[in-house]
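> no sequence for this one, just the structure:
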């Protein structure tokens, strides 16, 4: 049987730096297209693998994409400006990378080629109190980041032969680290500042370990026939937590951590929802890493990282 060849755009980023080695370990041939905009060398550990190749380039450039797509059985489009703050810093790049580059992929790919698309469960925006968001819940994104991802997902699922993963807020250590993600950020503050001031501490969201995101993609590839043409929430079902509850969990590991509600001001990120992950769990997928596992891991990681270059903003 011929090797399955996977093209991963943005494969040197936070998620790609964990996913690409996992794909290679599972026996896939992998080509990464990345602009290396953060000057990272996050895939240096897999360069010795003959089934790995890497191209420096822009996922929006169709002349770069075409020859790479010609060899691919499946595409995982990770290339994106991730997070509301980064998208707001460069709105044109956010739209052209997060949405338009995916529309180009949809147009250029043959019907037989598969797409496994990461999007964000931030598309749910502000949920109804006490009511779980499922994949059938109307999408009401409240940020440019959320809107571009919702539009890209719609195009991919309409085209078919695709799966989309609506990722919870990701946490955990990676070779291309991001300290700006909520759990990673709060643990960083707990380690170095021993304090955090919370805006809207009751706002809830769902969380997932980065290695469990990689496992979701491997699960999707292995079960593509039964999972295709649907979106799947990917998160920890026991971690629909408010910011305050998250801080309490962190304090159980770092007892000197102090957190309090800001008397004035507000969080620009208004997301507030709880999420059901029952659909992907029904396919046999289950996360392997708990929130507490991730907090312990991050505390160790931050003994090594002492600067602020490991973020998107």
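That came through, no problem. The structure presented is a predicted model; accordingly, all values stated were derived computationally and were not measured.
> use CA for all of it now, contacts and neighbours both
OK.
> separation between the residue of the chain positioned farthest from its centre and residue 186?
Distance from the centre of the chain peaks at residue 263, with 31.8 Å (CA atoms, centre = their mean). In this structure, residue 263 and residue 186 are 19 Å apart, going by CA to CA, to the nearest Å.
> cool, and residue 144?
Distance from residue 144 to residue 186, by CA to CA: 24 Å.
> repeat for residue 122
19 Å.
> same deal with residue 135?
28 Å.
> cool, residue 89 as well?
22 Å.
> Those two - which one has more neighbours?
Applying other CA atoms under 10 Å to residue 89 and residue 186 shows that residue 186 carries more neighbours, namely 26 against 12.
> The more buried one and residue 247 touch, don't they?
Yes - in this structure residue 186 lies within contact range of residue 247 using CA atoms under 8 Å: 7.4 Å.
> dropping in the other structure now:
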């Protein structure tokens, strides 16, 4: 199968390239390498990898790939609320318009697997948010994701994954993600200043975030046209719970509650992942495993390229 991955040099994209090539697929990897990341070199000898440096907003630069692919995985994105608030017009161009334009090129037989975010649930109340729960996106980033999901699902041969907050090691690291950020602070300074620790989130290892695409391709007739929450069910927890888990890995960690500060990210929800689990998908990486992995990685420090801002 020919798989077109935009944002292929990103945090999850690099994991996807690994998995798709290992599964025998032909991968068309597109990225603008805006963060100067040096990744994917371990696949350069593989004739099934095609690599192109291009702007996803320039449809002409990859329209030939769009026309020949069997599946489009549009990962190219300004990811996260801060960077989208800082660059709202660019965020709309990349996160929304580039995908809408791509859909116009595709035939009805080509598959689209859209990476949504469960941050679209905003503040979910006490009950578990499932795929039928109302969407109340709080940030520009989440609002664009919700808008784009509607466009994608308007075509028959598509599906949407509403991803939990990712964590874990990848070739192109991100330190702005909550688990990664907290773990870095624990390793670097030994202290986490916690704002509104009762806010609840769901988490997912980046490898499992990539594996679910392969699962969907292998079960397309069963899953097409639908929405799936994708998260680690054992990692529905408060921010304070997360800090306690990190403390098991970094025992000297000091957790300081700051009652006067407010979390700029107001998301607060618990998520049901039952629907994706009923298709036979299960996560391989637990939160403790991911934290242990991050501890090893962070011993090496970090570079200025490991930024998403």
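Cool, the structure landed. Given the structure is predicted, the values throughout are model-derived calculations rather than measurements.
> ok so, going back, for the alignment partner in the second structure of the residue farthest from the centre of the first structure, which residues are in contact?
Mapped onto the second structure by TM-score structural alignment, residue 263 of the first structure lines up with residue 259. Contacts for residue 259 of the second structure (CA atoms under 8 Å, 6 or more residues apart in numbering) come out as 195, 196.
> Compute the distance between whatever residue of the first structure lines up with residue 69 of the second structure and residue 153 of the first structure, please.
Superposed on the first structure with TM-score structural alignment, residue 69 of the second structure falls opposite residue 72. The gap separating residue 72 of the first structure from residue 153 of the first structure is 20 Å, by CA to CA.
> Strands along the stretch 151-300 of the second structure, start to end?
158-163, 165-167, 191-194, 200-205, 227-230, 236-238, 254-257, 268-271 (DSSP state E, counting those that start in this stretch).
> same question, the stretch 1-150 of the second structure
2-6, 26-31, 49-53, 71-74, 111-117, 123-129.
> before we move on, the earlier item: do you know which of the strands of the stretch 151-300 of the second structure lies nearest residue 18 of the second structure?
strand 200-205 (15.3 Å; CA to CA).
> mean shift of that closest one relative to the first structure?
In the superposition against the first structure, strand 200-205 of the second structure averages 0.3 Å from its aligned positions (mean CA distance after the TM-score superposition for the first structure).
> Now do that strand against strand 123-129, angle only.
Put simply, strand 200-205 of the second structure runs at 60 degrees to strand 123-129, going by axes from the mean of the first three to the mean of the last three CA atoms, to 10 degrees.
> Pull up the aligned stretch in the first structure for strand 200-205 of the second structure.
The aligned range for strand 200-205 of the second structure is 204-209, by TM-score structural alignment.
> Output the strands of the stretch 151-300 of the second structure as TSV; include the columns mean neighbour count and distance to residue 6 of the second structure.
TSV is the format used below for the strands of the stretch 151-300 of the second structure (neighbours: other CA atoms under 10 Å; distance: least, CA to CA, whole Å):
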stretch	mean neighbour count	distance to residue 6 of the second structure
strand 158-163	24	16
strand 165-167	24	18
strand 191-194	17	35
strand 200-205	25	20
strand 227-230	24	20
strand 236-238	19	29
strand 254-257	14	39
strand 268-271	24	27
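> Please render those strands as TSV that adds distance to residue 295 of the second structure to the earlier fields.
Putting the strands of the stretch 151-300 of the second structure into TSV (distance: least, CA to CA, whole Å) gives the following:
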stretch	distance to residue 295 of the second structure
strand 158-163	24
strand 165-167	12
strand 191-194	15
strand 200-205	15
strand 227-230	25
strand 236-238	20
strand 254-257	16
strand 268-271	26
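> end to end, how far does stretch 306-313 of the first structure reach?
16 Å.
> May I see the buried residues of it?
Neighbour-count burial for stretch 306-313 of the first structure flags 310, 312 (criterion: 16 or more other CA atoms under 10 Å).
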